[in-house]
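Asks: here are the coordinates; sequence isn't available:
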């Protein structure tokens, strides 16, 4: 929405209209405390239902399989890569180990995927050591 007031009004309209169709919208959450305050506590998500919105910090939530920092309205991505052998198998492991259902880290994994594609084209065996030019890509 363009502003808080429109969003609050839409939220109230949706909560009011859904029962007419036999539906109940619940588990509401928002990165905006004013909007969240407009939702009845019983309809809020359990992670924010008991918060004191004037004092408490909004929690870290999971949305679509990734973390969502509600306070800053950011999707922080934490990557903990372990050192892997400089082989086709190691490149595959690193590229495949990043869970990114929405494609946010795709620009950063593209080089690794391109390297893996090149290694596959050249039929480099899975456990053969890469040369320095390939490994430093």
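Replies: Yep, it's here. Note that the coordinates shown come from a computational prediction; the quantities given were computed from them, not determined experimentally.

Asks: contacts, neighbours, all on C-alpha from now
Replies: Noted.

Asks: residue 116: how many residues sit nearby?
Replies: 21 (other C-alpha atoms under 10 Å).

Asks: tell me the contacts of it?
Replies: Contact analysis of residue 116 by C-alpha atoms under 8 Å, 6 or more residues apart in numbering lists 88, 91-92.

Asks: quick one: it from residue 1, how far?
Replies: 42 Å (C-alpha to C-alpha, to the nearest Å).

Asks: still on that earlier bit, any chance of the contacts of residue 116 in TSV, plus neighbour count?
Replies: Listed next are the contacts of residue 116 as TSV, based on neighbours: other C-alpha atoms under 10 Å:
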residue	neighbour count
88	23
91	20
92	17
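
Asks: can you tell me what sits against stretch 8-28?
Replies: Where contact means C-alpha under 8 Å, 6+ apart, the residues beyond stretch 8-28 that reach it are 35-36, 38-39, 42-46.

Asks: filter these down to the buried ones.
Replies: In the contacts of stretch 8-28, burial by neighbour count holds for 35-36, 39, 44, counting by 16 or more other C-alpha atoms under 10 Å.

Asks: let's bring in a second one:
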């Protein structure tokens, strides 16, 4: 009934209730969103906060299911960043990155483990 791409996305690309997925082109993304919304709806789930760097993809999602912008703007180069689970997403360049803010800890085994686990 649904393509293997849809079922594999359900099995492998969700983390709790967050989905991060990349497609080859916008047309595939629109179809994948449509099919995911259908299959999730059959199970009684309504996935909200959809977001994409492609306007065509965003336009294919009903407004009430789209993510409300919570964009951070870098004033130096004008790039926009959106938070994703554990990462920052540069929407314009379509890159993921993370920032590390290490706190000074004592150079003990406990301090090293504390810093390592904070990453």
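Replies: In hand now; what should we look at? Here the structure is a predicted model, which means the values were calculated and not measured.

Asks: TM between them?
Replies: Superposed pair, TM-score by TM-score structural alignment, normalised by the length of the second structure: 0.52. Supporting alignment: 90 aligned residues with a C-alpha RMSD of 3.1 Å.

Asks: quick one on the thing from earlier: among the buried ones among the contacts of stretch 8-28 of the first structure, which are in helices?
Replies: Using DSSP state H, 35-36 are the members of these that sit in helices.

Asks: tell me which of the buried ones among the contacts of stretch 8-28 of the first structure is nearest to residue 58 of the first structure?
Replies: Nearest to residue 58 of the first structure out of these is residue 36 (C-alpha to C-alpha; 10.4 Å).

Asks: which residue in the second structure aligns with that closest one?
Replies: Under the alignment by TM-score structural alignment, residue 36 of the first structure pairs with residue 58 in the second structure.

Asks: quick one on the thing from earlier: of the contacts of residue 116 of the first structure, closest to residue 30 of the first structure?
Replies: Set against residue 30 of the first structure, the nearest of those by C-alpha to C-alpha is residue 92 (37.0 Å).

Asks: check contacts around the closest one.
Replies: Counting by C-alpha under 8 Å, 6+ apart, residue 92 of the first structure makes contact with residue 116.

Asks: which helix or strand contains the counterpart of it in the second structure?
Replies: With TM-score structural alignment as the criterion, residue 92 of the first structure lines up with residue 113 in the second structure. Residue 113 of the second structure is part of helix 109-118, with elements assigned from DSSP states H and E.

Asks: now the host helix or strand of residue 41 of the second structure: buried residues?
Replies: Applying DSSP H and E as the criterion places residue 41 of the second structure in helix 26-42. Buried residues in helix 26-42 of the second structure, counted by 16+ other C-alpha under 10 Å: 26, 29-30, 32-33, 35-37, 39.

Asks: residue 57 of the first structure reaches residue 71, doesn't it?
Replies: Yes. Between residue 57 of the first structure and residue 71 there is a contact at 6.7 Å, judged by C-alpha atoms under 8 Å.

Asks: give me the neighbour count for the closest residue to residue 46 of the first structure other than its chain neighbours.
Replies: Once flanking residues are discounted, residue 46 of the first structure sits nearest to residue 27: 6.9 Å by C-alpha to C-alpha, 6 or more residues apart in numbering. Residue 27 of the first structure: 15 surrounding residues under other C-alpha under 10 Å.

Asks: what do we get in the second structure for residue 27 of the first structure?
Replies: Correspondence of residue 27 of the first structure to the second structure, assessed by TM-score structural alignment: residue 49.

Asks: ok, that match to residue 27 of the second structure distance?
Replies: Residue 49 of the second structure sits at a distance of 20 Å from residue 27 of the second structure (criterion: C-alpha to C-alpha).

Asks: same question, residue 51 of the second structure
Replies: Taking C-alpha to C-alpha, one finds residue 51 of the second structure at 15 Å from residue 27 of the second structure.
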